[in-house]
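J.: Could you look at this predicted model? Sequence included:
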Amino acid sequence: MLSYGFVALGGAAGSVLRFGLNRWLSLLLGETLPWGTILINVVGSFAIGLFAAYFESNTRSAIPLEVRQFVLVGLCGGFTTFSSFSLQTLVLLNAGEAGRALLNVALSVALCLVAVALGYMVPNALAGITRSVGA
């Protein structure tokens, strides 16, 4: 149960950090593109790679499991789940599984786009409203 608490605390910190940084970046860079989200995904992906490499370079006993869970699952995952996706794809590539890595990317992007579109359309359909996504 202790692990859940560490993940929850890290997730809360990562989410608050993402929220504040996204607002600041949107004000700074404008909203012609979702620059905040793009930059957060890049920073989060860098951070999870950095921490994963650091944790792997140290013996498992040197860094407690709860600390690794707080940082990788909680903090980085709360900051951006794209970082987890990126790390898992890199792990597949490093394992010589280029096909599975590509499949992971293709399925994740395609299925998530379909899922968000369906999620967007369901309430409208239940209310009897017909309009396209984003309209």
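T.: Perfect, I can see it now.
J.: Please make it C-alpha for all contacts and neighbour counts, starting now.
T.: Will do.
J.: Tell me who's in contact with the most centrally placed residue in the chain.
T.: When Cα atoms, centre = their mean is applied to the chain, the residue found nearest the centroid is T81 (1.3 Å). Contacts for T81 (Cα atoms under 8 Å, 6 or more residues apart in numbering) come out as none.
J.: Could you measure from it over to P123?
T.: Per Cα to Cα, to the nearest Å, T81 is found 25 Å from P123.
J.: quick one: contacts for L2?
T.: By Cα under 8 Å, 6+ apart, the residues touching L2 are E66.
J.: can you map out the helices along this protein?
T.: 2-29, 35-57, 65-68, 77-79, 81-94, 98-126 (DSSP state H).
J.: wait, doesn't L29 sit right on T37?
T.: No - counting by Cα atoms under 8 Å, L29 does not reach T37; the two are 11.6 Å apart.
J.: Alongside the first one, take a look at this:
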Amino acid sequence: MTALLVVLGAAAGAPLRYVTDLWVNSLHDSLVPWGTFVVNVVGSFVLGAVGGLAARGGASPHLVALLGTGFCGALTTFSTFGYETAELARQRAWLYAAGNVAGSVVAGFAAVAAGYALTA
């Protein structure tokens, strides 16, 4: 049952990541990979909220599997973040690469904290 919930969550999160990434990047003519940034921050917020609910007993293990593992796992993407940052470095866009790393880590942590605080 749990594995099926993870698959269902991922089936929603992966296409949402794809279309969100395309849409956000179409709004910007920039080296910065804003689409990946947005999905990672949004996913961090959702995971923080799920974690906050789980910490206070308001989320079942099934909800954590569906939303936390499946949906957030497919929505967010560390590998694409790493690849895009490496591409910025390869293009010698050092400030963009450093800004992508720093901004993603700070915003992701802040989003988790906000989601957790909202639901815990």
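T.: Right, received. Where do you want to start? Every value quoted in this text rests on a predicted model; they were computed, and no experiment measured them.
J.: before we move on, back to that, who has more neighbours, L29 and T37 of structure 1?
T.: Set L29 of structure 1 next to T37 and count neighbours by other Cα atoms under 10 Å: T37 wins out with 19 against 12.
J.: Just give the nearest non-adjacent residue to that one, would you?
T.: N22 (6.5 Å; Cα to Cα, 6 or more residues apart in numbering).
J.: what about the one you found, neighbour count?
T.: Neighbour tally, N22 of structure 1, other Cα under 10 Å: 19.
J.: next one: G52 of structure 2
T.: Using other Cα under 10 Å, G52 of structure 2 has 22 neighbouring residues.
J.: Tell me the spacing between it and Y96 of structure 2.
T.: From G52 of structure 2 to Y96 of structure 2 the distance is 33 Å (Cα to Cα).
J.: And for S60 of structure 2?
T.: In terms of Cα to Cα, S60 of structure 2 sits 40 Å off from Y96 of structure 2.
J.: Those two - which one has more neighbours?
T.: Legend: neighbour count by other Cα under 10 Å for S60 of structure 2 and Y96, higher for Y96 (19 against 12).
J.: Pretty sure that one sits against L88.
T.: Yes - between Y96 of structure 2 and L88 there is a contact at 6.6 Å, judged by Cα under 8 Å.
J.: how many other residues sit next to L75 of structure 1?
T.: By other Cα under 10 Å, the residues close to L75 of structure 1 number 29.
J.: Excluding residues flanking it in the chain, which one is nearest the residue mapped onto it from structure 2?
T.: Taking TM-score structural alignment, L75 of structure 1 has F71 as its aligned residue in structure 2. Nearest residue to F71 of structure 2 in three dimensions, chain neighbours excluded: G9, at 4.1 Å (Cα to Cα, 6+ apart).
J.: Hmm, that neighbour is touching L66, no?
T.: Yes - G9 of structure 2 lies in contact with L66 (Cα under 8 Å); the separation is 4.8 Å.
J.: Please identify every residue contacting each of these two.
T.: Shared contacts of G9 of structure 2 and L66, defined by Cα under 8 Å, 6+ apart, are absent.
J.: List the buried residues of the helix or strand where A98 of structure 2 lies.
T.: Using DSSP states H and E, A98 of structure 2 falls within helix 94-119. Within helix 94-119 of structure 2, the residues scored as buried using 16 or more other Cα atoms under 10 Å are 96-97, 100-101, 104, 107-116, 119.
J.: Stretch 78-93 of structure 1 now?
T.: Under the neighbour-count criterion of 16+ other Cα under 10 Å, stretch 78-93 of structure 1 has 78-87, 89-90, 92 buried.
J.: What is the aligned counterpart of H62 of structure 2 in structure 1?
T.: So H62 of structure 2 corresponds to E66, using TM-score structural alignment.
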